[in-house]
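**Student:** Sequence plus the predicted model coming up.
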Amino acid sequence: MTRPRRPAFRGHTTRRTRARTTTAALAVGALLALALSTPSQAEPLATQAAAPTDYCVGQCADILPPGQNGNATFTDLLLFKGFGTRPPHFSDTVKPYERLVWNSQGMTDDGLDPYYDDSSFGVKPGDVASTYSPRPDVTIVRDKSRGIPHITGTTREGTMFGAGYAGAQDRLFVMDVFRHLGRGQLTPFAGGAAANRAFEQEFWRTAPYTEADLQRQFDNADELYGADGLKMQKDIQAWVDGVNYYINTVGIAYPGEYVALGLPTPQPWKVTDVVATAAVVAGIFGTGGGGEMASALALLEAQAKYGVAQGTKVWESFRSQNDPEAPTTVHNGTTFPYGTTSANPAGRAMPDRGSVTPEPEVVDQTGSATTATVAPKSSTGIKPPNKTQSKESLHGIFNGGVFPEGFGPKGMSNALMVSGRYTESGNPVAVYGPQTGYFAPQLLLRQELQGPGVSSRGIAFAGLNFYTLIGHGADYSWSATSAGQDITDTYAVPLCEPDGSTPTKASTYYVFRGQCLPIEKLERHNAWYSSLGSSEPAGSYTLVAQRTKLGIVTHRGTVGGKPVLFTSNRSTYGNEAGSALGFMQLNDPDRIHSAADFKSAASNIGYTFNWFYTDKTDIAYFNSGDNPVRPDGADPNLPTWGYPQYEWQGWNPDTNRATYTPVAQHPQVVNQDYLTSWNNKQAPGFSAADGNFGYNSVYRSQPLDDRIKSVISSGQKFTRGKLVEAMESAATVDLRGDEVLPYLLRVLKSAPITDPAVADAVAKLQAWQAAGSHRKTPNEASKTYDHAEAIRILDAWWPLLVPAEFQGLGPDLYNALVRTQKIDERPSAQGSAFQNGWWGFVQRDLRKVLGDPVKTAQPVTFCGGGSLAACRSVLSDSLLAATRVPATTTYPATADCAAGDQFCADQIVHQPMGGITQDRMAWVNRPTYQQVVEFPARRGDDVSNLALGKTATASSAETGWFNSPPPNAVDGNPTTRWASNWSDPQWLKVDLGSEQSIRRVVLNWEAAYATAYRVEVSRDNVNWQQVFATSNGDGGEDVARFGATPARYVRVTGTQRATSYGYSLYELQVFRQ
């Protein structure tokens, strides 16, 4: 007889596993690509180490688009450009990530499978793609499902070596981009595209270093952190060795982008490359403050408009330093004062109005460097195949730069966590992750690390994957959002002349602690040339940073008529590498056993992040950052005199280290009812950083809060699926429509609307707002939003509404405030949206007009001068004007989108950081990498398979040539199976030997699986209780979960076969957890 063919492998994407199909490759091209893209590796190993116990027991999942693979050979690039053929694992998580947009409503735990990958420790036997060892003390297993490396070392050094090797396999070119950017040398490496120049210059302003500066950070680690510092140094060196081993053994299969850009083969890695990369991450995602100058200029304009006293109050109302209406992560009544203004800020150094000029950082421009650094709106999507493998198909692939326009220092990411008090299982549930933008390949990579003192699975930035930065351990998980609290201050530093003559703004000496010192000049000469990949004409310039003891010079001006430098000093400047200590501890299972341990580890991270933690019983939050202790008289909002009495407490100018606020003063909480963060205010009293004017009555975290509170107040309980539903629902919300539009409509409807165009617009806006204010199509095939016309109206109205409502500010003050806080951040190709805007200012002003309660002091009501009728007229006139704005103006044409194409204008673009691009995705405001986590157990709990080796019986069993008796299903061997007769119903039963409390049954089906079956339990083998049933079985691995139930016998009864054959199970497993 013919048996059903056993699949070659089953893709273990999450709890339920399905067979995958593959497509035929182009015959000649695929063979050539394989020959050039397979790296030289150590001899493959036949076996792999057993995975350590994972107490998530199948309830940890994650997703990261577009795919794990990020290295393509030159031949791979040609194949893609010629035929649209991407190498394996370049784009296999795009669709699962995107399709959640249309499939989250009513989400259950079982329904998560198509949209998230199982992130359990280890690799299931059928999912092993390759096993190899770059050196004897480390083994790397790649899974078939996603190509993720699972790195296991018998020594710590071997584990780190393997991480470096695997990281280079997956992201070598991206790593090279980072190490060059961290030195201010992006353009010589990736070309002189306008976007590359703009981002290079922006980052140089943030973190200019010499090579000696970078080396010093690494060398000082053991002196600063003792044994842990020495361990960090050894870890990093071993990781560097792994990267270099890959570079030295890869042969000609290195990334094709090097060839396209006319670069030599990858150069050896150094420990200073790690420090330079850390500086990039700290500068983009882990910093805050430094906006005192823009804030001061806005205050000057407010005082010029309204007078000193009234102008200061107006400025304070926009400043939103501690707005009582701002949503906070800590909401249990605890306050955490930080960054508050002294009652008498004697050290405040306000610039003279009109005296301030920015310090130039670019000089000696030649060639294309003399053109403006504005990124072109280039195409980034996949193009139709041109049926050629000519090098010309790669022409100009980096003309748009490797970073998108506007990408730079900002805070992103979100988190939703619910205490076990409000979950069905009684265990906490978390859905969280970093929102780092969308790139091809991604800036992040997934990995598993196992070795002495390290046990983790999750993600890391390319170039920093010696530790897992966000992920989970054996029985705990952690994540982060950018916090952005104030760790950067601006000082007014008097200028001087060494000969004692009168200084001017152009002087090159400054006063520090009574001495007249020369300004240190840091220079980086960059030159670039046209290449196949970047057709930007040749050019060059010199980047210049003026450095003082009190930081980098950003402006010059006068204070009280005296010439000064304005410098910016960040507490983590020169100390970025030290945060590795906290990440090292988070990866160490011997360090982390509780929420208290988590907070202790997170406190060693100097970057400004909000950290979140969950285990079997607890949820916790902790805000990290090297928060300097400021003396009385210093003003955290505005420039402060650079005098000794206003320096940070304990500050050492040689190391830039200082006294930082104690751990207890950082915002934190354990087991609050729920936790949310979307880069919002951390806690009451914790001041918004000087450049952050956005912590007020409207913030994008509110849709998260609203959905969680709605479920809790209804008496329902959360599951992982229900929390994912809440997250994804908020991810398509237009914040303006959700939080501001109701007040706009109230004002407009405060009297009869007589203009037909306005009435029609109001009706459309009202219908959209009532439907939830989502920017979402009805299904995946549609390219037209529901309520598309209402969305178009609001998109056109907002840029007209804000200046009309606030015209009373006058142009000078209005423009100065816009420079501190842009008026809008609607959806765009970058994905992340609605973080910075005037939504709270508009809403609060309208509430004052309407007579609603307003907790925040606002001395002036702007809309219509406070008159409801006049305000209504302002809104009506601006709305009418918006209805007349063509869609082609609201959504201008780009290289990829036709003018007026609303859906395309919103779509997410995976910014190319390599030659293989990705298709656009539907817009969603969601973490780039996201975990879904629920731990039912912890170390010490029994999570063993209770059915293993126990007595199994069945209604029937296949004999003869394909002998498949019942004991095969409980022998722990994934290659043996029980098979029944070819009829319905059939059952398989296991006797656990004694009564146990059980909560989970796992079934691993062969190709002959059940579409309908039930799971029953019994204490006496006579009376049976059904605990699970389904009629939608799809084979692979099924997990049946139910409440804790006492049982000695477990029976699985199949009632409907998926094939004409019998039922066939590789394993029947039973668990307490």
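**Tutor:** Received the coordinates, thanks.

**Student:** okay, CA-based contacts and neighbour counts for the rest of this
**Tutor:** Noted.

**Student:** quick one, what contacts Thr676?
**Tutor:** Going by C-alpha atoms under 8 Å, 6 or more residues apart in numbering, Thr676 touches 329, 414-417, 701, 704-705.

**Student:** Looking at those residues, which one is closest to Phe203?
**Tutor:** Using C-alpha to C-alpha, Asn414 comes nearest to Phe203 of those, at 24.5 Å.

**Student:** from memory the closest one sits against Ser479, does it?
**Tutor:** No - look at Asn414 against Ser479 with C-alpha atoms under 8 Å: they stay out of range, at 9.2 Å.

**Student:** Those two: which has the busier surroundings?
**Tutor:** Neighbours were counted for Asn414 and for Ser479 using other C-alpha atoms under 10 Å; Asn414 has more, 29 against 26.

**Student:** what touches both of Asn414 and Ser479?
**Tutor:** Residues touching both Asn414 and Ser479 (C-alpha under 8 Å, 6+ apart): 432-434.

**Student:** can you redo those as CSV with distance to Leu181 and neighbour count?
**Tutor:** Below are those laid out as CSV (distance: C-alpha to C-alpha, whole Å; neighbours: other C-alpha atoms under 10 Å):
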residue, distance to Leu181, neighbour count
Tyr432, 28, 30
Gly433, 25, 29
Pro434, 21, 25
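
**Student:** Now intersect the residues you listed with the strands, please.
**Tutor:** When strands are assigned by DSSP state E, the members of the shared contacts of Asn414 and Ser479 inside them are 432-433.

**Student:** and which of the shared contacts of Asn414 and Ser479 is nearest Trp315?
**Tutor:** Using C-alpha to C-alpha, Pro434 comes nearest to Trp315 of the shared contacts of Asn414 and Ser479, at 32.6 Å.

**Student:** Please compare the first structure with the one that follows:
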Amino acid sequence: MQRRIRTLRLQAAAALAGLLTATALAAAPATAATPAPAPDYCGNRCHDILPPGENGNATLADILANRLLGTRPAHTDDQLGPYAALANSYPGLTDAGLRSFFNDASFGVPAGQVASTLQPRPDVTIVRDKATGVPHVTGTTRYGTEYGAGYAAAQDRLWLMDLFRHVGRGQLSSFAGGAADNRALEQSFWQAAPYTEAELQQQIDTLAASGPRAAQAMADAGAYLDGINAYIDTAYSSRTFPGEYDLTGHIDPLTNAGSIDHFRLTDLVALASVVGALFGAGGGGEVQSAQVKLAAEARYGKAEGDRVWASFREADDPEAVTTLHDGQRFPYAQPPADPQGTAMPDPGSVVPEKLVYDATGTGATTAATAAKGVLPGNLLTARHGMSNALVVSGRYAADGHPVAVFGPQTGYFAPQLLMLEELQGPGISARGAAFAGLSFYVQLGRGQDYAWSATSAGQDITDSYAVPLCTTDGSPATLASDSYLWHGRCTPMERLERKDSWKPTTADSTGAGSYTLVMKRTRYGLVTSRGTVGGTPVAFTALRSTYRHEADSIVGFQMLNDPAAVHSAATFQEAAQHINYTFNWFYADAVDTAYYNSGDNPVRADGVDPGLPVLAEPQYEWRGYDPDANTAEYTPPAQHPQSVNQDYYISWNNKQADAFTTAGFGNGSVHRADLLDDRVRALLGSGAKVTRSALVRAMESAALADLRGEDVLPDLLRVIRSGAVTDPALAGAVQKLETWRADGTLRRETSAGSHRYADADAVRIMDAWWPLLVQAEFRAGLGDPLFTALTGALQLNESPSGGQTGPVSGSVSANESIPHKGSAFQYGWWSYVDKDLRTVLGDPVAGGLGGPYCGGGDLARCRSVLLESLRQAAAQPAAQVYPADDVCSAGDQWCADTIVQRPLGGVTDGKVSWQNRPTYQQVVQFTSHR
């Protein structure tokens, strides 16, 4: 029997591989009195959804049953079907039909819909509804409310919470095995946010002393941890804990020997650092930008090269779609006319900083080391374009009340990174989504008479400094020197280490290994690479304004959950000002809409270009910079993009406002957000009042649109149709593309469940054509070095299937080759192609590129270039365009696009048709206001 269980454990483990110490609190006297129901002003017009399902806890028996019999625990995937079905049903959607595709997000649970009631303490009750299993936590004391939030979080996400507290510390492999993905993931997070345990605690101590709201937040977090740890103890003794602990060897399935470590406040800071790194940071690509600039100067000479570099950078492109469009200007991080203190690396001198030391066993090719990990290895390093929002003012909406359809696009996992909850207690009244392990407040959701959501903003809060290297003994510095000049004094770098070792997760003992992760830190930030500037050895650093302040946003989230703190558009904006991460925040109540861009935006020295490395000298530091606390002077709230009651707002990680400079490359005339802006603008222009279902239809139409087809294909066809297409094969391909354009250039099934796209050949042709046409259009004019440098700064393509990268060296970024991820069309050369073709066609172009590239600017030659690349694309069979992977067979176009719920535990869920849509999504329209 013991051998059989061990065999099952190893089999399941192999499948999985494919797949505050609590603050001492004096709690208020417990009471079982029933509180009055919270006021709900939504009038049954609040809805939400979060696939695949609320339940993320599976025992060992549940996991084995899923593997052997295909069964799943209740509420594991019950939100996946409605979410997926919208793709085929949205054209006829009505307000009455919204409940078929979204949950009822009203407060409370009707008596007939109560599935279970639990009181882990007398002063808190956790009610779960029959439809979704969402926890509705009601406390008569604040301590009890937060205790219940923690207990419910552990019930639903304990394993995931445990994974991420180890990810945040760079210790995932020792916890979940040394698979390649696990190692890659912990390495990337250790690079972004390495801390000692003392530094994690220091963040807590500093925050707790910063004011009464922060002190209350720490007390809330302590109560939350008490609830988590109480569940751990109960689940351990009753063997109802997640079965992943058995399968990874933390607990013996026969004897129950082993343990689940209690959670501490420092774990919450580690978890917050993961969320902040994933969704709330921006900037940091300055060294790469400098390398593009150097390549442009080598190609064209300094003056012309700088002009070309700036044109492709598109830092403040006049044709870019903006969230604020009423003429508002919010200057930030603009490139100066006469840059000062720029530190350009010598060509070819930059080398990445060594991270892994003393590795043993990591080169083994066993199943344990070669298999996928419990989390994607490129979860952080892949570029993230997440979340969207559509908000319409009440003057354009049915019944005169604002309408909002919004939510974060956090990827697709089983279980989800987010969880749903309702929290009701003294000073807390909200329902919505929160990141697992940080759910003592709802982070995106609704209050009594308002709703809020966010999209990742990504404005530049990270700068690269070129720090001169030196030696403390006075010998000549080299690239290997580990001391640097700080205000003229040679100072040793701090060495932050994290030792991690792992045991095999299968019977193959050669899967064991260990290494030490090392990050070196200066007073100008973390060392990311080294090189020379004017022959002088330097370390290039990353200085992020939110580093050492991972938990500071807690006060803003507390206010968003507090009905006394947020009761208007203005008070919503005040709450958002307390969030230091880079997010775009949206708000709607029964009367007003609002927007605010949050983040600790450092005030830079005059003349510094934030898009390039900066000399590490006092005159070029952030104003008021204190390296010991990592604080500086930040732009005041009035200078952050913001608005109240604009006619409508859209956001899909696009430019916020005129003069608010974007980080990175390619935010220009064609952007994913155009898909939303065009549809909402058309809704308002139609004269019809906007309903909830109309706004959902606009969102879902954009979710199925191919951005290249909608906004770039018309330019391509104009060039091609400037002459007769006489070749029958080419003429057929052009006709298919034109038919697809007339059909709306959607990637949509012919009918529900057909697993075949309408206009399938046109979709295949576009998928094959895009990387070929970009190369044909630009490579000759730019030259190989500059073209390669630009593709390193901005990938060519981000198609739904993630498989069409083209034969271009250096063009494949970390997320361009990720299949089945849902999110698409955020990063690519769409704007470059559009501007270039319009230039060749003789159209007016604001903020054009450095010059015409397609055919050297000659229309006939450009047409010939495009036709030849189209000929190559049309000839590619489906099996080449959509290669086989571990989910799909070669040539299966629909399957190649499908969204897979990436397993983060032992239970797997089915794939669904592609939609470019928020993962958690709200549809709200409040009917009255306090």
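**Tutor:** Sure thing, it's come through. Just so it is clear, the structure is predicted and the values come from calculations on it, not from any experiment.

**Student:** Which members of the contacts of Thr676 of the first structure define the maximum pairwise distance?
**Tutor:** Met417 and Ser701 (12.8 Å).

**Student:** Just give me the match in the second structure for Leu190 of the first structure.
**Tutor:** No, residue 190 of the first structure isn't Leu; it's Ala. Residue pairing (TM-score structural alignment): Ala190 of the first structure is matched to Ala176 of the second structure.

**Student:** again, but for Ile140 of the first structure
**Tutor:** By TM-score structural alignment, Ile140 of the first structure lines up with Ile126.

**Student:** how big's the offset between the host helix or strand of its match and the first structure?
**Tutor:** Ile126 of the second structure belongs to strand 124-129 when elements are defined using DSSP states H and E. Strand 124-129 of the second structure, aligned to the first structure and superposed, deviates on average by 1.0 Å (mean C-alpha distance after the TM-score superposition for the first structure).

**Student:** how far out from the middle of the chain is that strand?
**Tutor:** Put simply, strand 124-129 of the second structure sits 31 Å off its chain's centre (C-alpha atoms, centre = their mean, to the nearest Å).

**Student:** Let me know the next secondary structure element after that strand.
**Tutor:** Sequence-wise, the next helix or strand downstream of strand 124-129 of the second structure (DSSP H and E) is strand 135-139.

**Student:** Which stretch of the first structure lines up against that following strand?
**Tutor:** Against the first structure, strand 135-139 of the second structure falls on residues 149-153 (TM-score structural alignment).

**Student:** Which elements pack onto the strand holding Ile126 of the second structure?
**Tutor:** Other elements packing on strand 124-129 of the second structure under the criterion 3 or more C-alpha pairs under 8 Å, 6 or more residues apart in numbering; DSSP states H and E are strand 114-121, strand 135-139, helix 142-167.

**Student:** distance from the second one to the first structure after superposition?
**Tutor:** Average distance, strand 135-139 of the second structure versus aligned residues of the first structure after superposition (mean C-alpha distance after the TM-score superposition for the first structure): 0.8 Å.

**Student:** go on, the first one?
**Tutor:** Here strand 114-121 of the second structure, set against the first structure after superposition, deviates by a mean of 1.2 Å using mean C-alpha distance after the TM-score superposition for the first structure.

**Student:** coming back round to it: roughly how far apart are the residue lying closest to the match of Ala190 of the first structure once chain neighbours are set aside and Leu163 of the second structure?
**Tutor:** Leaving aside its chain neighbours, Ala176 of the second structure sits nearest to Thr248 (6.2 Å; criterion: C-alpha to C-alpha, 6 or more residues apart in numbering). Computed as C-alpha to C-alpha, to the nearest Å, the Thr248 of the second structure to Leu163 of the second structure distance reads 12 Å.

**Student:** try Arg299 of the second structure
**Tutor:** Using C-alpha to C-alpha, one gets 48 Å for the distance from Arg299 of the second structure to Leu163 of the second structure.

**Student:** Tell me which of the two has more neighbours.
**Tutor:** Leu163 (21 against 18).

**Student:** Aligned to that one, what sits in the first structure?
**Tutor:** Residue correspondence to the first structure (TM-score structural alignment): Leu163 of the second structure is matched to Val177.

**Student:** Could you verify my assumption that its match touches Thr187?
**Tutor:** No - between Val177 of the first structure and Thr187 there is no contact under C-alpha under 8 Å: 9.7 Å.

**Student:** Thr125 of the second structure against Thr138, yeah?
**Tutor:** Yes - the criterion here is C-alpha under 8 Å, and Thr125 of the second structure meets it with Thr138 at 5.3 Å.

**Student:** between the contacts of Thr676 of the first structure, which is closest to Ser994 of the first structure?
**Tutor:** Closest to Ser994 of the first structure, out of all of those and judged by C-alpha to C-alpha, is Met417, at 37.2 Å.
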